[in-house]
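Undergrad: From the sequence below, what's the structure:
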Amino acid sequence: MVTTLLVFVVALALIFDYTNGFHDAANSIATVVSTKVLTPFQAVLWAAAFNFLAYFVVKDHKVANFVSKIVFEHYVNMHVILAGLIAAITWNLTTWWFGIPSSSSHTLIGGFAGAGMTNALYMGSNALAAVSMHYIIPIILYIVLAPFIGLFVGYVITIIILHICKNARPAAAERWFKVLQLISSGLLSFAHGTNDAQKVMGILYLALISSKIIHSGAVMPEWIPLACYSAIALGTMSGGWKIVKTMGSKITKITPLEGVSAETAAAITLGFTEHFGIPVSTTHTITGSIIGVGLTKRVSAVRWGVTINLVWAWIITIPISALIAGVIFALLRITGY
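TA: Sure thing, here's the model as predicted:
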């Protein structure tokens, strides 16, 4: 039974990574598509290649280690992991359907934490006893910090570029920025792969520990990162066109210069947080970067009504995912699955 459940959990984890890929594909391709540097098909192939390239470069898996410690192992079992994954996939598909660029990272973390907290209640403990505040607090802080870091870096990069290119011929400058946008889009896709694929690695690592396949502290089997990077790259190739429209045009009008600035800013921010092993949202980061770029023109260049709706989606993602996971875990207990 454990083996069958483990196979099911692994399959669901990879399905989540796949949904993460097509849900978050917009993060790295929205600007490059909206500026017509690449066609949508070319863009998803480009992004997927850089998603998978991360497998060959990143070997320390700090983000995966961070995610695996959000819920104390005493409160983690296969049903907790199962409920968390089902909740995360449900919220990912719901927000994708309505074209809302919410955070795949936070829905996974919220689902995992919510299921763990519900399990703590069944075990007669306080719900908050299940989660480690040492790991939860940085996640909550970076819900706010990541967009603002992206905004600041995007604003500064745009100002610097405008100053350097102030005497350039517009037509020549645009041609150069279209080339540079390929590089910046690739960097952002690489950062997306390193950051987001690792979150599911942490969940799968815990699943193997819960199934007693490996012991706590053991080296992560190599098939886990290979499978996760592959799944997220395949998901990216499927695209997420509803969210591309929101990210590429509804927040602010994007030119190739601004696309380079926004993507570079987001890649720098994600690289910084990945270095310290903090699982931040790619969606939040690139949205903040796009806003920062828009602010260099004027405050009214940013469509604040759209932006406020996005912020509300970000705020509710973790609690709703946690609630869904808690209900699913309770149903699994009631049905005796």
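
Undergrad: C-alpha from now on. contacts and neighbour counts both.
TA: Will do.

Undergrad: in the one helix or strand F8 maps to, what counts as buried?
TA: Using DSSP states H and E, F8 falls within helix 2-34. Within helix 2-34, the residues scored as buried using 16 or more other CA atoms under 10 Å are 6, 9-10, 12-34.

Undergrad: That one packs against which elements?
TA: helix 40-57, helix 78-97, helix 104-122, helix 170-210, helix 223-238, helix 241-245, helix 256-275, helix 282-295 (3 or more CA pairs under 8 Å, 6 or more residues apart in numbering; DSSP states H and E).

Undergrad: quick one: buried residues of whichever helix or strand comes after the third one?
TA: It stands for helix 104-122. For helix 104-122, the following helix or strand on the C-terminal side (DSSP H and E) is helix 133-164. Neighbour counts over helix 133-164 (16+ other CA under 10 Å) mark 135-136, 139, 142-159 as buried.

Undergrad: Report the angle between helix 133-164 and helix 104-122.
TA: Interaxial angle of helix 133-164 relative to helix 104-122 (axes from the mean of the first three to the mean of the last three CA atoms, to 10 degrees): 170 degrees.

Undergrad: Second chain to compare with the first, below:
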Amino acid sequence: MGGRVQLDAVVLGAVACVFAVVSGANDGGALLATGLKLPSVRPATGILALTAALVLVPLASQRVALTFVTRLGGFGGPGGRQAMTIAVFAALVVVAVLSASGRPTSLTLAVVGGLTGAGVGWGLPVSGGAVALVLAVALAAPFIGALAAWVVARLLLGLTTRRRLRRWHLAGFALQCVAYAANDGQKMLSVFMIAMGVSRAPLPVTSVAAVLFAAGTLYGLPRAGRALSREIIVSRPLHGVAAELASGVTVVGCAVAGMPVSMTQAIAGALIGAGMSQGGGRVRWPAALRIVVAWVLTLPAGVLLAGTVALAVRLAEKGAGV
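TA: The predicted structure follows:
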């Protein structure tokens, strides 16, 4: 029995490492993309800043990671490692399939769906109320980001010069780094925490997750950056800065409440809001609609795939007397 527990921990630990790299490829480019038209933050500097935030910010607060581990379901108890492994696997498959079909989506939303499906399929206690609350906040975040970005863009348009805009870009990017590390990025830590059987990720774990995330960002920057900075709106530097500030404030607010939200969703909503501040013609609505459709498909696909796999594995183990 002890050997099986150790094997489950090793497998989930390996999955956690892969998940951190994929998170970087999926999320890191999106975080850097909004400001690519301003030279205030070079990609290398941005990746270093993101890495530092992912190492240090969780040492102050891991509320969102605990939401993944305990509030959505009982993943800290028996069967939690197996269910978490299946949930992450399902999330990665769903994101890969949708991205390959030209529909980039939210990895965080896929993980929430995967955890829900895997928890139910494995027979773990899953809190329907907590899942519904997380989804409600996730649904609201892009709209809040859009509204905030519309306001910020109007203010920046009337109050700032291009030189000052660079300073706002630095502030906005720093805020984004903190927001991601306090919220969306903690989905990585939750997987490591379940693998290790701990209630809080220590400094070595946050450091490993951050380095793996940085490696994934280097790989995924060109693709993810192009999807957000060019496809959603005809972007100008002002739009990127407004989106950074608005999405950062939105995601930090959700982190304070312990609610996991997708930074890429918040950024996408903020870019649309910033574009609309100068007329809806700047928004490429077909591209925006494709992304929204992907979001809608992500959750049920994650629930269905993870639930099916978890139930099949559980029944197979029972049949084998494991």
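
Undergrad: hmm, back to that, now for the helices and strands packed on helix 2-34 of structure 1, which one comes closest to A64 of structure 1?
TA: Proximity to A64 of structure 1, assessed across the helices and strands packed on helix 2-34 of structure 1 by CA to CA, is greatest for helix 170-210 (4.1 Å).

Undergrad: tilt between the closest one and helix 256-275?
TA: Computed by the same axes, to 10 degrees, the angle separating helix 170-210 of structure 1 from helix 256-275 equals 30 degrees.

Undergrad: re the thing from before, export the helices and strands packed on helix 2-34 of structure 1 as TSV, with columns for distance to A301 of structure 1.
TA: Shown next, in TSV, are the helices and strands packed on helix 2-34 of structure 1 (distance: least, CA to CA, whole Å):
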stretch	distance to A301 of structure 1
helix 40-57	25
helix 78-97	25
helix 104-122	27
helix 170-210	20
helix 223-238	29
helix 241-245	17
helix 256-275	13
helix 282-295	6
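
Undergrad: okay, the ones you listed in JSON lines with mean neighbour count and distance to T335 of structure 1 next?
TA: Conversion of the helices and strands packed on helix 2-34 of structure 1 to JSON lines gives the following (neighbours: other CA atoms under 10 Å; distance: least, CA to CA, whole Å):
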{"stretch": "helix 40-57", "mean neighbour count": "21", "distance to T335 of structure 1": "39"}
{"stretch": "helix 78-97", "mean neighbour count": "23", "distance to T335 of structure 1": "12"}
{"stretch": "helix 104-122", "mean neighbour count": "27", "distance to T335 of structure 1": "14"}
{"stretch": "helix 170-210", "mean neighbour count": "23", "distance to T335 of structure 1": "21"}
{"stretch": "helix 223-238", "mean neighbour count": "23", "distance to T335 of structure 1": "30"}
{"stretch": "helix 241-245", "mean neighbour count": "21", "distance to T335 of structure 1": "37"}
{"stretch": "helix 256-275", "mean neighbour count": "25", "distance to T335 of structure 1": "40"}
{"stretch": "helix 282-295", "mean neighbour count": "28", "distance to T335 of structure 1": "36"}
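
Undergrad: M1 of structure 1: which of those is closest?
TA: The closest of those to M1 of structure 1 is helix 78-97. By CA to CA, the value is 11.1 Å.

Undergrad: could you give the angle of that closest one to helix 170-210?
TA: For helix 78-97 of structure 1 against helix 170-210, the angle by the same axes, to 10 degrees is 160 degrees.

Undergrad: chain center to helix 78-97 of structure 1, what's the gap?
TA: Remark: helix 78-97 of structure 1 is offset 14 Å from the chain centroid, using CA atoms, centre = their mean, to the nearest Å.

Undergrad: same question, stretch 208-225 of structure 2
TA: 13 Å.

Undergrad: How about stretch 162-182 of structure 1?
TA: Relative to the mean C-alpha coordinate of its chain, stretch 162-182 of structure 1 is positioned 30 Å out (CA atoms, centre = their mean).

Undergrad: Ok, stretch 218-237 of structure 1 next?
TA: Distance of stretch 218-237 of structure 1 from its chain centroid, counting by CA atoms, centre = their mean, is 15 Å.

Undergrad: got the contact list for stretch 41-48 of structure 1?
TA: With contacts defined as CA atoms under 8 Å, 6 or more residues apart in numbering, stretch 41-48 of structure 1 is touched by 25, 28-29, 32-33, 185-186, 189-190, 232-234, 236-239.

Undergrad: which one among the residues you listed gets closest to H275 of structure 1?
TA: Distance to H275 of structure 1 across the contacts of stretch 41-48 of structure 1 (CA to CA) is lowest for F190, with 13.6 Å.

Undergrad: Need the counterpart of the closest one in structure 2.
TA: Aligned by TM-score structural alignment, F190 of structure 1 pairs with V178 of structure 2.

Undergrad: Roughly how far does the residue nearest to its match when sequence neighbours are not counted sit from L175 of structure 2?
TA: Nearest residue to V178 of structure 2 in three dimensions, chain neighbours excluded: A53, at 5.9 Å (CA to CA, 6 or more residues apart in numbering). When distance is defined by CA to CA, to the nearest Å, A53 of structure 2 is 10 Å away from L175 of structure 2.

Undergrad: And V95 of structure 2, by the same measure?
TA: According to CA to CA, V95 of structure 2 and L175 of structure 2 sit 26 Å apart.

Undergrad: Equivalent analysis for W295 of structure 2, please.
TA: Separation of W295 of structure 2 from L175 of structure 2 (CA to CA): 25 Å.

Undergrad: With P104 of structure 2 instead?
TA: Look at P104 of structure 2 and L175 of structure 2: by CA to CA, they are 24 Å apart.

Undergrad: residues in contact with the counterpart of L31 of structure 2 in structure 1?
TA: Structural alignment (TM-score structural alignment) places L31 of structure 2 against S28 in structure 1. Contacts of S28 of structure 1 were listed using CA under 8 Å, 6+ apart, and they are 47, 185-186, 188-189, 192, 263.

Undergrad: rerun at 7 Å
TA: Neighbour list for S28 of structure 1: 47, 185, 188-189 [criterion: CA atoms under 7 Å, 6 or more residues apart in numbering].
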